[in-house]
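Colleague: Provide a 3D model corresponding to the input given below.
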Amino acid sequence: MSTFAENINQICKLKGTKLTTLVKGCGYSSSKTTAINRGSIPSEKQLIKFAEKLNCSVKDFFADTTSERNDYYSNEEKLLVEGYRNMPNSHKHKLLAYFYELLELEKE
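Modeller: The predicted structure follows:
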């Protein structure tokens, strides 16, 4: 069974960040990172902030297995990431420009 610290660190890694960056980005000091890595479980309010920042569910922090966390991404999301990683930079820039354009359209 995975610990909370192992899970949150793994989720951070999957999301391309580090626990310290997450903690500081939520307005807490780096001592919170040390406390988590030593076994402390953050408050409900802090857990919610972390989940929002990582775009995941609080329950993901308490998943029993790695496979449960890996199922977080849909097949479409995995395909998009894999395709993006294999694109030449010129295509990546075009895709991102189109992506930002779509986000703006959603705001209207």
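Colleague: contacts, neighbours, all on C-alpha from now
Modeller: OK.
Colleague: What about residue 33, how many residues nearby?
Modeller: For residue 33, the count of nearby residues is 21 (other CA atoms under 10 Å).
Colleague: Packing partners of the helix or strand encompassing it?
Modeller: Taking DSSP states H and E as the criterion, residue 33 maps to helix 31-37. Applying 3 or more CA pairs under 8 Å, 6 or more residues apart in numbering; DSSP states H and E, one finds that helix 31-37 contacts helix 4-14, helix 19-25.
Colleague: next helix or strand past it?
Modeller: helix 44-54.
Colleague: Report the distance from the helix or strand following that following helix to the chain centre.
Modeller: Counting by DSSP H and E, the next helix or strand C-terminal to helix 44-54 is helix 66-70. How far helix 66-70 lies from its chain's middle: 13 Å, per CA atoms, centre = their mean, to the nearest Å.
Colleague: Next, the second sequence, to be compared with the first:
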Amino acid sequence: MSFKENINRICRKRRTNLTAVVKQVKGSSSFTSAINKGSLPKEDEMVQMAKILHCSVIDFFMDEEDLAPQNESQNEDEADILRIYRSLSRRSKHKFMSMVYEFEHREELEVDKESSTHSEGNPHRTAQA
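Modeller: Next up, the predicted model:
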């Protein structure tokens, strides 16, 4: 998506329009047509626009795939996990998430253990208390 498409999309989402935003930044709305024809505002103006629209400057340069909802499963395993989770009672969901967090913590510990094992022979390794 182009800058003009993204900024207009964000304006609609914020229930405003590009003319109003440009007027706040530049004091005049005349630059609106230049943006809609493909011109880009200066960097400091983009920062001001982002503040007005409560977004990040990077949002002005998003592509279609960046905007795709991330709640869609990426593969069959994710779809199965989501299906199972949604079928659980509230109490079972709590237990399920506890197991997930425990698994995540265990994985982090294994990564830490592996990285410390690889650095044992390194004379530049910092001592751990």
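Colleague: what's the TM-score here?
Modeller: Superposed pair, TM-score by TM-score structural alignment, normalised by the length of the first structure: 0.59. Supporting alignment: 70 aligned residues with a CA RMSD of 2.0 Å.
Colleague: quick one on the thing from earlier: run through who's touching the helix holding residue 33 of the first structure.
Modeller: Residues outside helix 31-37 of the first structure that contact it (CA atoms under 8 Å, 6 or more residues apart in numbering) are 4, 5, 6, 19, 20, 23, 42.
Colleague: quick one: contacts for the first one?
Modeller: In this case it means residue 4 of the first structure. 36, 39, 41, 61, 62 are the contacts of residue 4 of the first structure under CA under 8 Å, 6+ apart.
Colleague: thinking again about what came up before, got a quick ChimeraX command for the buried subset of the contacts of helix 31-37 of the first structure?
Modeller: Buried residues within the contacts of helix 31-37 of the first structure, by 16 or more other CA atoms under 10 Å, are selected in ChimeraX with:
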select :4,5,6,19,20,23
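Colleague: Output the longest helix belonging to the first structure.
Modeller: helix 89-107 (DSSP state H).
Colleague: sorry, that was for the second structure
Modeller: Assignment by DSSP H gives helix 90-118 as the longest helix of the second structure.
Colleague: Now do that one: which elements does it pack against?
Modeller: Using 3+ CA pairs under 8 Å, 6+ apart as the contact definition, helix 90-118 of the second structure packs against no other helix or strand.
Colleague: Can you state the residues of the first structure onto which that helix aligns?
Modeller: Helix 90-118 of the second structure corresponds to no residue of the first structure when matched by TM-score structural alignment.
Colleague: returning to that earlier point: including distance to residue 77 of the first structure, could the contacts of helix 31-37 of the first structure go into JSON lines?
Modeller: Shown next, in JSON lines, are those (distance: CA to CA, whole Å):
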{"residue": "4", "distance to residue 77 of the first structure": "25"}
{"residue": "5", "distance to residue 77 of the first structure": "25"}
{"residue": "6", "distance to residue 77 of the first structure": "23"}
{"residue": "19", "distance to residue 77 of the first structure": "23"}
{"residue": "20", "distance to residue 77 of the first structure": "26"}
{"residue": "23", "distance to residue 77 of the first structure": "26"}
{"residue": "42", "distance to residue 77 of the first structure": "29"}
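Colleague: Tell me the one among the contacts of helix 31-37 of the first structure nearest to residue 69 of the first structure.
Modeller: Nearest to residue 69 of the first structure, judged by CA to CA, of these is residue 6 at 11.5 Å.
Colleague: ok, that closest one - contacts?
Modeller: Per CA under 8 Å, 6+ apart, neighbours of residue 6 of the first structure: residue 37.
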